[in-house]
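Undergrad: Please find the sequence and the predicted model below.
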Amino acid sequence: MNVLVVAAHPDDEVLGPGGTVLRHAKAGDDVSVLIACTGTNLRYGSEETAELLDAAREVGELLSVRLVLGELPDQALDTLALPTVVEVVEREIAAAGAEVVYVHHWGDINRDHRILCEATVVATRPYAAPGVRAVRCFETPSSTEWGPPGQAPFVPNLFVDVADVLDAKIDAFGRYRSEVRPAPHPRSLDALADRARYWGSVSGLTAAEPFAVMRDRW
């Protein structure tokens, strides 16, 4: 199976679907990860940005994925025409021969996440990407759950068992040293593990990652 993860920022690919990526890799699937917003960075200076990208490469090796660093601007996707973002996603869908695509949830508080989700929806239309048979949206801790009242809630309907790879996911996220926060922040190592155990309790598993399925065709 050919899998593509479409993530906005370095660390998103671990926070949301990291355990699922590890499971795909262990199963022998070909996994590609697009981290789209690694161009102009409005949050960090050049030194911090370089450290983030180095961490992304290190994590890519830990996850056993083909890593693609995009050049779209961080925290500024709303300054671009949507077709510009769609083109980047379409290019990676084609390069990966993607059959399953994972992307941010459409209700996230982070605008880059929402725009990237919308662009992926456009790029994976059945006539535009007939090889894509599943599109699954992941949550991003401290972004998905912090949206304002009335914004589209994250209601997962697919749960992936990540008990056997949870420690490896936590270790991978820990490589993003500048992004790890102290507990009880959602991006602390303890909270990330607790979150997986919570979703496991919801779905009858020890630990799980949740997804909202946008389309699944078999």
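TA: Arrived safely.
Undergrad: Please make it C-alpha for all contacts and neighbour counts, starting now.
TA: Will do.
Undergrad: Can you name the secondary structure element that comes next after the lengthiest helix in the chain?
TA: Identified as the longest helix of the chain according to DSSP state H is helix 46-63. Remark: after helix 46-63, the chain's next helix or strand is strand 66-69, criterion DSSP states H and E.
Undergrad: Could I get the buried residue list for that next one?
TA: Buried residues in strand 66-69, counted by 16 or more other CA atoms under 10 Å: Leu67, Val68, Leu69.
Undergrad: what about stretch 61-75, distance to the chain center?
TA: 10 Å (CA atoms, centre = their mean, to the nearest Å).
Undergrad: Show me where the protein has its strands.
TA: Secondary structure of the chain by DSSP state E: the strands cover 2-7, 30-35, 66-69, 100-104, 134-138, 158-161, 208-216.
Undergrad: by contact count, what packs against the fifth one?
TA: Contacting strand 134-138 under the criterion 3 or more CA pairs under 8 Å, 6 or more residues apart in numbering; DSSP states H and E are the following elements: strand 100-104, strand 208-216.
Undergrad: another one to put next to it:
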Amino acid sequence: MKKLNVMVVGAHPDDCEGGCGGTALKYVKAGSRVTFVSVTDGSAGHQTLGRQELAKIRKEEAQASANISGVTSIVLKHRDGELEPNLEARKEMVRLIRKVQPDIIITHRLNDYHPDHRSTSQIIEDSSYLVMVPAICPDTPALNHQPAIFFVYDPFRRPYPFSADVVVRIDDVMEEKLKMTGCHKSQYEAFLPWMAIKQGEIRTDYDVRNYPSDAITQWDRKVAEQYQDALKQRYGHESTTQYAEAYEMSEYGMEIPRADLDEYFPR
């Protein structure tokens, strides 16, 4: 695999870890550079804490996770729950992409339950061509290449379901991924289980300390089960994968031939 510059852009401080934390760990171990970007401050995701206090906590949690994985963490200042794909946000992203100079950008798909996720995806796609245009944001030098863009797995089926172009086995880094996501205690041990109880997904007497591990392993096991055939094709038909992360290539970034994807994604 090539040594790459990878930029993962999530709407909230824990989105990068949850969607592709295992792949990010593998990139870093292979000598690639990885930058996690949270477009919002995560300040709405708690049942009791105020925005200012929570924003500080979420940024500290993101940095603690980055310290485990070896990625660079950037948290932007857009208010959680209020992100809009407007001109100001697009220019900010164009400048940031030019500074990071990624070969690959990984982000959400446009069809998603959370408006911040959809807005993040829109901002990335709206910036994908403009990063090469010198007259746009001339204060930051334009890139000489267009990054490839990939979406993380999601289960939503309308207007069209996720279609994996590459699947990465993460069994060997799952323990480290759980340590990364476990840093986001305000999210995984407070807000998300609180919401899950309200939605009837877990019992009121559930031990919330188990939620980070339970939620992530259940999600990544589902991905592995869904794409077991693709995993066997990539890793060998004798192999069995417990946990995986999957990616769909966007039409708006640089197109990587399917035969070359192994050069861009870790094994």
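TA: Arrived safely. This one's a predicted model, so the numbers in the text were calculated from it and none came from an experiment.
Undergrad: Present the buried residues of strand 66-69 of the first structure as TSV; the columns should include distance to Val165 of the first structure.
TA: Listed next are the buried residues of strand 66-69 of the first structure as TSV, based on distance: CA to CA, whole Å:
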residue	distance to Val165 of the first structure
Leu67	20
Val68	23
Leu69	25
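Undergrad: ok, those residues vs Pro210 of the first structure, which is closest?
TA: Leu67 (22.8 Å; CA to CA).
Undergrad: which residue packs closest to the residue mapped onto the closest one from the second structure, ignoring adjacent ones?
TA: When the second structure is aligned by TM-score structural alignment, Leu67 of the first structure is paired with Ser73. Nearest non-adjacent residue to Ser73 of the second structure, counting by CA to CA, 6 or more residues apart in numbering: Phe36, 4.9 Å away.
Undergrad: That neighbour -> the first structure?
TA: Per TM-score structural alignment, Phe36 of the second structure is aligned with Val33.
Undergrad: residue contacts, its match?
TA: Leu4, Val5, Val6, Ala7, Glu13, Val65, Arg66, Leu67, Val68 (CA atoms under 8 Å, 6 or more residues apart in numbering).
Undergrad: switch to 10 Å and redo it
TA: Contacts for Val33 of the first structure (CA atoms under 10 Å, 6 or more residues apart in numbering) come out as 3-7, 13, 21, 60, 63, 65-69, 92, 96, 101-102.
Undergrad: List buried residues within the residues you listed.
TA: 3-7, 13, 21, 60, 63, 65, 67-69, 92, 96, 101-102.
Undergrad: all helices in the first structure, in order from the N-terminus.
TA: Counting by DSSP H, the helices of the first structure are 12-15, 18-26, 46-63, 82-96, 111-123, 166-174, 189-203.
Undergrad: Compare these and give me the one nearest Pro156 of the first structure.
TA: helix 189-203 (9.6 Å).
Undergrad: packing partners for that closest one?
TA: If contacts are counted by 3 or more CA pairs under 10 Å, 6 or more residues apart in numbering; DSSP states H and E, helix 189-203 of the first structure sits against strand 158-161, helix 166-174, strand 208-216.
Undergrad: tell me what the second one is packed against?
TA: Spelled out, that is helix 166-174 of the first structure. Other helices and strands packing on helix 166-174 of the first structure, by 3+ CA pairs under 10 Å, 6+ apart, are helix 12-15, helix 18-26, helix 46-63, helix 189-203.
Undergrad: Distance to Asp74 of the first structure added to the ones you listed, as TSV?
TA: As requested, those are arranged in TSV below (distance: least, CA to CA, whole Å):
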stretch	distance to Asp74 of the first structure
helix 12-15	13
helix 18-26	21
helix 46-63	11
helix 189-203	24
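Undergrad: Please identify the most buried of those.
TA: helix 12-15 (a mean of 24; mean count of other CA atoms under 10 Å).
Undergrad: so that helix matches what in the second structure?
TA: With TM-score structural alignment as the criterion, helix 12-15 of the first structure aligns to 15-18.
Undergrad: Can you check which of the helices of the first structure gets nearest to Arg215 of the first structure?
TA: Using CA to CA, those put helix 111-123 closest to Arg215 of the first structure, at 9.7 Å.
Undergrad: equivalent range in the second structure for that closest one?
TA: Taking TM-score structural alignment, helix 111-123 of the first structure hits residues 115-127 over in the second structure.
Undergrad: That stretch vs the first structure, average offset?
TA: Following superposition, stretch 115-127 of the second structure is found to deviate from the first structure by 0.9 Å on average (mean CA distance after the TM-score superposition for the first structure).
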